[in-house]
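# Requesting a structural model of the entry that follows:
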Amino acid sequence: MAKHGLKITYVNTEIIHKRVVSAMPDGDEGSLLDSNINLVSIPDGLESDDERNDLGKRLEAYLRTMPARLEELIRGIDASNGADDNNNITCILADGSMGWAVEVAKKMGIRAAIYWPTAAACLASVWSVPTLIDDGILDDDGFSTGKVELIHLSPGIPAFEMIHLPWAKIPDPTAQKDLFHYIARSTEACKVADWSLCNTAYELEPATFALFPNLLPIGPVLGNDQAGQFRRHDSSCLNWLDQQATRSVVYISFGSYAALDASQFQELALGLKLINRPFLWVVDQRNIDRAKNAFPDESQGASTKIVDWAPQTKVLAHPAVACFLSHCGWSSVTEGISNGVPFLCWPQLVDQFLDKSYICDEWKVGLGFELAENGIVLREEVARKVEQLLSNETIRARAQEIKEIILKSRAEGGQSSKNCNNFIKWIKE
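All right, here's what the predicted structure looks like:
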């Protein structure tokens, strides 16, 4: 958007803003971001990490604090411009989970658009909640009535279990209900947005767009390895990849939030020892010492590289990467398929199970792991699936086909490109 001449004021909460800025090389946001982009922050209404860990308090604080602070921020920006209204805020583009921002926009007479960073099918599951309640599948607080085990929104959209609705896996019933009503309010507010954009392509999820034709894909939008990260990445892994043979490296990452427990972590480490292939493992900071202890002599050697964060878009584009063992977060999924990389799917949370269904069942570009009776993935299963995937030329060929489909959609004249350009044109008008 900035490259098209739009002036962007990017609003994060204070705590996220600090993490993003501190993760930038040299801590200098000005050296990385276009002059048309300004990073700012507003408080989230919480005083401590303990409060942030309490989902009910967090959601209540968001709604109590952030709408007023966003309005205050916008009025301050407009007032600072004085008679020059060319720099006034003319549109709010908000994450779909922050639907209250659309309410602020409408109150202030500002145009509003919503951006959904997940799969369109995940959004479709949320948008279908009123129907699910009317059909007696959910009650008014979002709890399953036990009427069905699987939800089929339409042919072509992967079926999903009730437990994989965004709020359904929270163990505390009160917090589960709070999140359901927060999502319901956000979804309702988003209905009056002028545009609803999402990070996918028509060709990846055609059935969802047949069900919700007003939802417009502009992606996949790939991550930026320098700006917008939560942690500084270790770029030494790129030099390490340069030393590896083409399509030889297993890349492992579970993203920013997901973390394996101690027993599962140990099984994965032992499985990686069995594969007899070079691997690059991104390990969350809670487990980085444990990982390096599991490979004390090789953790930075010829066949093993362990880092606490990586420039993922560059890693996945590297010719040495053979496959991606992933938690199946949508950003990771889109980055992988945009580079034609086959997947080993290990979902952990909510929409990641739906994403796995796309990868394994719809697009057929990856394989999933089977759980043992104790509920974990055993070391032998890790080694078996790595070998099975890397010897499957059909999956590799299909991954390249999906890559080409995405490239066409994002290229000039492709549908995602057209939607994005039309949106930018609308903002300028």
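
# make it CA atoms for all contacts and neighbour counts henceforth
Will do.

# How far off centre is stretch 417-426?
Distance of stretch 417-426 from the chain centroid (C-alpha atoms, centre = their mean, to the nearest Å) equals 22 Å.

# Which residues belonging to it are considered buried?
For stretch 417-426, burial by neighbour count (16 or more other C-alpha atoms under 10 Å) applies to 417-421, 423-424.

# for the lengthiest helix in the chain, packing partners?
Secondary structure of the chain per DSSP state H: the longest helix is helix 55-80. Packing partners of helix 55-80 (3 or more C-alpha pairs under 8 Å, 6 or more residues apart in numbering; DSSP states H and E): strand 37-42, helix 49-53, helix 100-108, helix 173-190.

# Distance from the first one to the middle of the chain?
I take that to be strand 37-42. Distance of strand 37-42 from its chain centroid, counting by C-alpha atoms, centre = their mean, is 21 Å.

# And this one, please, so the two structures can be compared:
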Amino acid sequence: MAAPRVLVLPYPAQGHVIPMMELSHCLIEHGVKVTFVNTEVNHRLILGALATGDKELGGVDMVSIPDGLGTGEDRKDLGRLTDSFSKVMPGELEKLITSINADGREREKVSWLIADVNMAWAFPVAKKHGLRTAGFCPSSAAMFAMRIRIPEMISDGVLDERGWPKRRGAFQLAPAMPAIDTSEFSWNRAADAKGKPIIFQLILRNNAATHLAETIVCNSIQELEPGALALVPDVFPVGPLSSDKPVGCFWAEDASCPAWLDAQPASSVVYVAFGSLAAYGAAQLVELAEGLLLTSRPFLWVVRPGSTGEQHLEQLRRRAAPRGRVVSWCPQQNVLAHHAVACFLTHCGWNSTMEAVRNGVPLLCWPYFTDQFLNQSYICDVWRTGLKVPLPPGAAHGTGLVGRDVVRDKIEELLRDSETKARALALRDLASRAVGDGGSSRRNLRQFLGLVRGSES
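Have a look, this model is predicted:
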């Protein structure tokens, strides 16, 4: 009996690749063959990072298709990237499926497409070629529910036809869900003025195609988001996902981090990381560095490649020493699981949020764009496992300035807050139960695996 082969298609960004790679490893462990489809640029980044670390992808077959942008074009401009791949990738995906399934070897043919719900345009392509389809939501269930409810939000007068808020103030989609300001809807915090309509139209197209998925799983926990999941009963949480295999990082991980953490006292280290896209100016990085130094605590700070100039990065490294350590990328799940880590200063990306939940780490929230403000609302207002960094006007996009004294004071406030720490530990236990024997996520994952493996022939 041949094992089924699936294509896995993430949105072409680091925060989407990682959880879908974790899901892919889980599929492989249960006898499913996985072909992981990256854009050509991301494919090269991942292979380059793996070569540096001398690692392999644990049985994941990596392939790539073009995103339509040329060499050197700015792929951090999500509006430009979205406009390009929306035109080019459907045809390229179709050619890939045709090529794989035309080789005459029945056991190598693709039977499923598991696509990021942000790439739901791929479902009609898959159906055209007889593939079964499943969706994967890499964000919170609340984010997915809000996206799906855009037509109702328009008819209720919350949004206009372009996705812009028609009124200012707090908005809550349903009880037990986080509230956010209407200025912080993710589609209006994802790009510049030119790119926002492109992002919004992609969401509407994806919404229209989502019904073609036989099932949708998300990287969340039933008990963590009951209000949101009640609005989308066809979405099944299987998180928090994790893997001890490489997860498709775009940059090589600094292998010295574990040893450095081993040398620090328990619950002493401030871990600082802002993900793969957040960008802050040199002045803000200086204020952050000085604020960290003012705490008189050891800190591990990820400043990813390309986020600041090499000369400035070297200055930050020298200023941080000897108490702090600045690295370009690190094994974040291992860092957050380390007994030396006391708190996490974060952009509130969903992967980072779930990794902190899994390890019981309190959060200091500094969101930058997209769904990060909604995630901050969960952390600070619903779960109460973290505090907000007070942002001046414009700080969310790197133009305002958060001073060093603010950084120091909020870190100290968080680390003095024993109740917040206790709530973070309670969520850690909740997550452990969810993925353990008989847990809600374990049951959902088993059901999903059974669906995919049921296509064996």
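
# quick revisit: pick out whichever of the buried residues of stretch 417-426 of the first structure sits closest to P206 of the first structure.
Distances from P206 of the first structure to these, taken as C-alpha to C-alpha, are shortest for N419 (15.3 Å).

# before we move on, what SS does whatever residue of the second structure lines up with the closest one have?
Under the alignment (TM-score structural alignment), N419 of the first structure pairs with N444 in the second structure. For N444 of the second structure, the assignment made with DSSP: H, G, I helix; E, B strand; the rest coil gives helix.

# What distance do you get for N444 of the second structure to A51 of the second structure?
N444 of the second structure sits 35 Å away from A51 of the second structure, taking C-alpha to C-alpha, to the nearest Å as the criterion.

# try A337 of the second structure
For A337 of the second structure, the distance to A51 of the second structure (C-alpha to C-alpha) stands at 25 Å.

# Tell me which of these two has more neighbours.
Using other C-alpha atoms under 10 Å as the criterion, A337 of the second structure and A51 rank with A337 on top: 15 against 12.

# Now check the first structure for the residue matching that one.
A337 of the second structure maps onto A317 in the first structure, with residues paired by TM-score structural alignment.

# now do T385 of the second structure
Mapped onto the first structure by TM-score structural alignment, T385 of the second structure lines up with V365.

# do you know how far that match is from A245 of the first structure?
22 Å.

# go on, L216 of the first structure?
Using C-alpha to C-alpha, L216 of the first structure is found at 40 Å from A245 of the first structure.

# Over to V386 of the first structure?
V386 of the first structure sits 17 Å away from A245 of the first structure, going by C-alpha to C-alpha.

# Next: I15 of the first structure.
Separation of I15 of the first structure from A245 of the first structure (C-alpha to C-alpha) stands at 41 Å.

# One more: I114 of the first structure?
From I114 of the first structure across to A245 of the first structure, the span is 43 Å (C-alpha to C-alpha).

# do G96 of the first structure as well
42 Å.

# higher neighbour count, those two?
Between G96 of the first structure and A245, counted using other C-alpha under 10 Å, G96 has the larger neighbour count: 24 against 13.

# For the equivalent of that one over in the second structure, give me its contacts.
Counting by TM-score structural alignment, G96 of the first structure corresponds to V117 in the second structure. Applying C-alpha atoms under 8 Å, 6 or more residues apart in numbering, we find V117 of the second structure in contact with 135-137, 206, 210.

# go with 6 Å
For V117 of the second structure, the residues meeting the contact criterion (C-alpha atoms under 6 Å, 6 or more residues apart in numbering) are 135-137.

# now the residues you listed in JSON lines, with neighbour count, distance to T182 of the second structure and secondary structure?
Converted to JSON lines, these look like this (neighbours: other C-alpha atoms under 10 Å; distance: C-alpha to C-alpha, whole Å; DSSP: H, G, I helix; E, B strand; the rest coil):
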{"residue": "G135", "neighbour count": "26", "distance to T182 of the second structure": "27", "secondary structure": "strand"}
{"residue": "F136", "neighbour count": "28", "distance to T182 of the second structure": "26", "secondary structure": "strand"}
{"residue": "C137", "neighbour count": "24", "distance to T182 of the second structure": "22", "secondary structure": "strand"}
